[in-house]
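Student: here's a sequence, model it:
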Amino acid sequence: MKKGISASKGYAIGKVVVKMKTEISIEKRHIDDVIQEKERFQKALELSKSQLEKIKAKAEKEVGKDKAEVFESHIMLLDDVEFAGAVTVKIVNDHVNAESALYDIVDLYMKTFQAMEDEYMRERGADIKDVGSRILANLTGNNSSIIDMENNTVVVAHDLTPSDTAQLDKSKVIAFVTDIGGRTSHSAIMARTLEIPAVVGLNDITDSVKDGDLIIVDGVEGEVIINPDKNTLNTYKIKKENYNKEREKLKALIDVETFTKYGNRVEVFGNIGKPEDVDQVLKNGGEGIGLFRTEFLYMDRDSMPGEEEQFNAYKTVVEKMGKRPVIIRTLDIGGDKKLSYLPVPEEMNPFLGYRAIRLCLDRTDIFKVQLRALLRASVFGNLRIMFPMISSLEEFLKAKEILKECMDELTKEGKSFNKDLQTGIMVEIPAAAVNSDELAKYVDFFSIGTNDLIQYTLAADRMNEKVAYIYNPMHPAVLKLIKMTIEAAHKQGKICGMCGEMAGDENAVETLVEYGLDEFSMSASSILKAKELIMKK
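Tutor: Sure thing, here's the model as predicted:
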């Protein structure tokens, strides 16, 4: 038995097909004819774009337009003047071959993404790597064909890129297993979209199996068993049958409002990163959006999104959700999350630095564009604004003051907005939790961001495997801060929700229900199970 990370729940029993990691050797060579080398690179870019357009079209048919959008961002990277220009400049200035220049630029981009705190953004470094690998393969003529598969195939790979997953035969693949990756890696996201089990981060699974091996994938516990004995096989056949029955049973809760067994109403919302994610939330019975991470509108581009573009994105989400609440977090960028077109100073500790509300209060020109777009979209549904990384009442009041300025501007322009719009804060800094009794007098709602609250409270970087044992959502100090925040909100007649990973943690539900948490917000795939657990408490 090998232990990894459960990326998509469920059980699968099938035959292994190993997708071997293809390494292309990069040799740095001096180039005299830089014009010819630039042309080689340009042809590889054009071929890569043509390939990705075909893959995108295939993905749209098989997994839906929203999940195929990742290839649009890949195509955009190929069209990105800054990316291609950086490679070309390196070819010309350093007189090096295109392969070497490309490798260096891709490596630089990947390191930037991997240094980010947000797990989702770190995993997006895989997008850069995927695009770079495709261009490199086209430069070297080293294109590997996609493997043939039979029914009940479990794909075992070092990693699965978006291009890999789009080209696999979805009618035959029943599970993914990879050496590397986390819950937000593309192989994991694709597995959850297809509703098939996945275990990632197994380190050396590709060295432990061979084609044709029988393998059990336990996506519940994050384990795989290679060539199991008869008793183990029978045990997992029963587990698989019971799991599938339970999953079908959960679908009955899609349109059911969530109440505890004591009759207390609890709302179960979904977290999204882009407008297309709303469909999955609704499909899984989400009663609202508890967190719209708006920073993704600012990523993978070379300029700031304008007011009209943002307005249309927010309008799309609130219209799709109808009367259901949509909590939109204002821009959480800066420090560890960098934008190529927004220079910020280098910092010794970016997690505690110039980011989120701190950046927005300083760069009101950026902040007001977003606030105006949010206000205009507020008339199309139940939109609420949430300010991130608030550490003091002064910050919240300043943000409200800027929001009022935007309201006055729109009034003068004759543009409509919801004058009774609710505004709240993300409680993710211990200072906000400790001072929640005072903050609760001024906000309309709280939403506890446990990912940062836990790491700040325990002084344990959640990305550092050396101190991972310290990062514990159920630590008494963390629970005290959560309980304190909920009680402070209720004392003022305000709602308190939670949008961090802890909200979807099955082990934490009972405690959070006991504390009186009003709203749980999580990834779409966790909603139905959370509903069931809450209704039992």
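
Student: could you use CA atoms for every contact and neighbour count after this?
Tutor: OK.

Student: which stretches in the stretch 351-500 of the chain count as helices?
Tutor: Ranges of helices in the stretch 351-500 of the chain, per DSSP state H, counting those that start in this stretch, are 356-362, 364-377, 393-412, 430-434, 436-439, 450-458, 476-491.

Student: alongside the first, I'd like the structure of this one:
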Amino acid sequence: MAERKDSDSRKLLKRLRETLAAPGSGQHRLDQITHHIADSLGTEVCSIYLFRDANTLELCATEGLNQDSIHKTRLRLGEGLVGRVARTGRHVNTANAPSEPGFRFMPETGEEVFPSFLGVPIQRVGERLGVLVVQSRDALAFSEDDIYGLDVVAMVLAEMAELGAFLGNSGDDGLPQAHRFPVAIRGSTGQEGAAEGRVWLHEPRVVITNPVGDDPVKERARLNEAVAMLRTNVDAMMAANDVTGGESAEVMETYRMFAHSRSWLRRMEEDIDLGLSAEAAVEKEQGQARTRLESASDPYLRDRLHDLDDLSNRLLRLLTGQGADTGAEMPDNPILVARNIGPAELLDYGRRLRGVVLEEGSVGSHAAIVARALAIPLVIHAERITTEALNGDAILVDGDMGVVHLRPEESVSAAFRDKIAMQAEAQKRYAGLRDLPATSVCGTTIQLYMNAGLMADLPSLASSGAEGVGLFRTELQFLTRTHVPRRGELAALYAHVLDNAQGKPVMFRTLDIGSDKVLPYMKPQDEPNPAMGWRAIRVGLDKRGVLRMQLQALIRAAVGRPLHVMFPFVTEMHEYEEAHRLLMEQIAREQRLGHAMPSDVRVGAMLETPSLAFAPKKFFAMCDFISVGGNDLKQFFFAADRENERVRRRYDSLNTSFIALLEQIVRRCDEAHVPLSFCGEDAGRPIEAVTFAAMGFRRLSMRPASIGPVKHLIRRVDLSALRRVIDDAREAGEPNLRPIVTDWLARQ
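Tutor: Purely as a prediction, here's the structure:
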């Protein structure tokens, strides 16, 4: 009986493949397919619903329902049984559809005489494409064999859709025309700026051109050969990385377990027996496993989804021979489009890129850090961009607004070019201020420093007019390697940084890892809230070997020159004391070894938690300088995770309560006569910058491109007058100073 079912399934799939190969319109193919499926399964009705947009399903073909309802019947995502299948990614099987919760009666289709309903999702690796439905007059639930067989058919339809089998030839036939119309995708800002260019896909998706297999025996052999090669590669990867013991070994062992899973292989072989090719069987199992894992309540199981995706993609590339290098040439003005990307891979592209768009990512991710260092706009959380975009497509990236325009209309492009031209013109005006001080109308001078992390940043030091580097992120040299850098490598790099600074001060922040910055060669920590966990100076004081090595490299790099060392994420005085003592020990050691010393050593701390604002007076007196890390301080002050888009934008750095905290920090530093700076994204925003300056900050550190706009505004403002406006607003009980400051600046 099973053999006959397999035979019937293979016959149906071959008929579908013939339909795909035959000439004709997309609508004709859909009509033929619904007829073949209904005929093969012995049902009166077969219907195909496809997504018209992200939230709307449209009846695009049917055998058995009213033909006049095609392209007229539409449902919202989650609406009715069809919408439920699309939303959940799971089948609905019922002998009495009208009795099901959420049933929606669509009288125009004439479906009321078909109570039996089976709907399965048409999806490709988590991408929702539509819903396949069969219905019958007999009030009977469909069997498990029917469900499984329809799943296989839906998989083939998904691959046919990927190959463009159901696209319209014109706008007149009612069918969608993928990759042709303009698409605007709203994501989130990862790095500000604007860029126009052409799409360059980081890892083009595997295209399956043969979803149906002619010979199950041959397809099984191909699959088993590829799986054996995959297992060998995974075992070799584990051996090469010498993963032994600890949590990293457990993660890699789970990865290896997936690769060696007999049930994973068995399910793919069963799909092949029903008529799928080896590639289609892999992708079908990948899609169904993704649906299961995405709905899991256990975060550990959801995390394993990435492992399974990676393994499946490796297996698909082995089967198809489609690697990342497709032979395509990178276009002029490339905009990188990817699901996600590591820092080393992004650095490999370097300054050739005009911008980056990611489906995933976060504002503090490795990719965002590198994008800031490269000074290129970055948009994150751009849903479906890798599906919508093709290599070479025209694309506009608005990092300021977090919006991407794919294949834009000329009117949108023209407006966007005007914006870029205005920004370029403004930068030219700011260039004239490069050698002038940031002195306000009332005579207060603010020192403007730049943030850096790569050698590529250093040319901006002179051109931007920065007075030094207020933050040099040393972790980038660790994040972009597969092993711990050697002391000599770091010493040479830091010396090169100081050479390029040409006597201007550079504040080297020691290794700030943990939270969202995990080194590829360190054991990952399973922490429920890593931003508040084992990170930065906490790691350095627990793993002193790496911190000692880095401090030795800094001392050796600064021969005969001043050295500024800044410890990150200090939360209480004893952490700073321990780190300071460790630095002094390394200086004494280097002296004993006869090495030349820096001409001066200045040691500071980053104030990134509210607790340090209340540290004893002794702490402030011990520090040679203090830098407020605005990004983290704001997140901890408001208890708002800056990686969480739902909450991070709710809280304003010009909130009156936050300004009160900054005022206290300024006062305590003034009392101890310790220099204070504000470092972070907000320091580079002109309105925030002048507000901080009015509150007493005399040094601001920001990305190089922000120095011109900030200096321009400071030179036009009376900071003492602004302070009086701020104090009056606080006295009046205003909860937020932004509207008051903005209105006052506009009137000036």
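
Student: returning to what we had before: distance to Glu501 of the first structure and mean neighbour count added to the helices of the stretch 351-500 of the first structure, as CSV?
Tutor: Listed next are the helices of the stretch 351-500 of the first structure as CSV, based on distance: least, CA to CA, whole Å; neighbours: other CA atoms under 10 Å:
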stretch, distance to Glu501 of the first structure, mean neighbour count
helix 356-362, 19, 19
helix 364-377, 25, 21
helix 393-412, 24, 16
helix 430-434, 17, 21
helix 436-439, 21, 21
helix 450-458, 6, 21
helix 476-491, 14, 20
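
Student: can you put those in JSON lines and add distance to Gly141 of the first structure?
Tutor: Converted to JSON lines, the helices of the stretch 351-500 of the first structure look like this (distance: least, CA to CA, whole Å):
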{"stretch": "helix 356-362", "distance to Gly141 of the first structure": "44"}
{"stretch": "helix 364-377", "distance to Gly141 of the first structure": "44"}
{"stretch": "helix 393-412", "distance to Gly141 of the first structure": "54"}
{"stretch": "helix 430-434", "distance to Gly141 of the first structure": "54"}
{"stretch": "helix 436-439", "distance to Gly141 of the first structure": "60"}
{"stretch": "helix 450-458", "distance to Gly141 of the first structure": "44"}
{"stretch": "helix 476-491", "distance to Gly141 of the first structure": "54"}
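
Student: nearest to Tyr341 of the first structure, of those helices?
Tutor: Ranking the helices of the stretch 351-500 of the first structure by their distance to Tyr341 of the first structure (criterion: CA to CA) puts helix 364-377 first, at 12.3 Å.

Student: okay, the closest one sits on what stretch of the second structure?
Tutor: Matched against the second structure by TM-score structural alignment, helix 364-377 of the first structure falls on residues 544-557.

Student: next: stretch 398-408 of the first structure.
Tutor: Per TM-score structural alignment, the counterpart of stretch 398-408 of the first structure in the second structure is residues 578-588.

Student: measure the mean distance from that stretch to the first structure post-superposition.
Tutor: Stretch 578-588 of the second structure, aligned to the first structure and superposed, deviates on average by 1.7 Å (mean CA distance after the TM-score superposition for the first structure).

Student: any idea how far the equivalent of Phe636 of the second structure over in the first structure is from Lys3 of the first structure?
Tutor: Following TM-score structural alignment, the counterpart assigned to Phe636 of the second structure within the first structure is Tyr456. Using CA to CA, to the nearest Å, we find Tyr456 of the first structure at a distance of 28 Å from Lys3 of the first structure.

Student: ditto for Tyr515 of the first structure
Tutor: 33 Å.

Student: same question, Gly222 of the first structure
Tutor: If you go by CA to CA, the gap between Gly222 of the first structure and Lys3 of the first structure works out to 6 Å.

Student: of the two, who's got more company?
Tutor: Gly222 (23 against 17; other CA atoms under 10 Å).

Student: how far away is the more buried one from Val16 of the first structure?
Tutor: Using CA to CA, Gly222 of the first structure is found at 17 Å from Val16 of the first structure.

Student: ok, Gly414 of the first structure next?
Tutor: Gly414 of the first structure sits 63 Å away from Val16 of the first structure, taking CA to CA as the criterion.

Student: follow-up on the earlier one: among the helices of the stretch 351-500 of the first structure, which comes closest to Val81 of the first structure?
Tutor: Distance to Val81 of the first structure, taken as CA to CA, is lowest for helix 364-377 among the helices of the stretch 351-500 of the first structure, at 23.3 Å.

Student: name the SS class of the residue nearest the centre of the first structure, please.
Tutor: Nearest to the mean C-alpha position of the first structure, by CA atoms, centre = their mean, lies Tyr120 at 3.9 Å. At Tyr120 of the first structure, secondary structure determined by DSSP: H, G, I helix; E, B strand; the rest coil is helix.

Student: buried ones in stretch 363-380 of the second structure, by neighbour count?
Tutor: Within stretch 363-380 of the second structure, the residues scored as buried using 16 or more other CA atoms under 10 Å are 363, 365-380.

Student: from the chain's centroid, how far away is it?
Tutor: In terms of CA atoms, centre = their mean, to the nearest Å, the centre of stretch 363-380 of the second structure is found 10 Å from the chain centre.

Student: pull up the distance across it, start to finish.
Tutor: Using CA to CA, the end-to-end distance of stretch 363-380 of the second structure comes to 8 Å.

Student: I'd say Thr19 of the second structure and Arg29 touch.
Tutor: Yes. Counting by CA atoms under 8 Å, Thr19 of the second structure touches Arg29, with 6.2 Å between them.

Student: which of those two has more neighbours?
Tutor: Between Thr19 of the second structure and Arg29, Arg29 has the larger neighbour count (other CA under 10 Å), namely 22 against 18.

Student: surely the more buried one and Leu20 touch.
Tutor: Yes. Using CA under 8 Å, Arg29 of the second structure is in contact with Leu20, at 6.8 Å.

Student: tell me the helix or strand right after the helix ranked longest in the first structure.
Tutor: Longest helix in the first structure, counting residues (DSSP state H): helix 34-63. The helix or strand immediately downstream of helix 34-63 of the first structure is helix 65-79, counting by DSSP states H and E.

Student: what does the helix or strand encompassing Tyr103 of the first structure contact?
Tutor: According to DSSP H and E, Tyr103 of the first structure maps onto helix 98-114. Applying CA atoms under 8 Å, 6 or more residues apart in numbering, the external contacts of helix 98-114 of the first structure come out as 26-29, 37-38, 40-41, 83, 86-88, 90-91, 121-126, 128-129, 132, 136, 139, 337-338.
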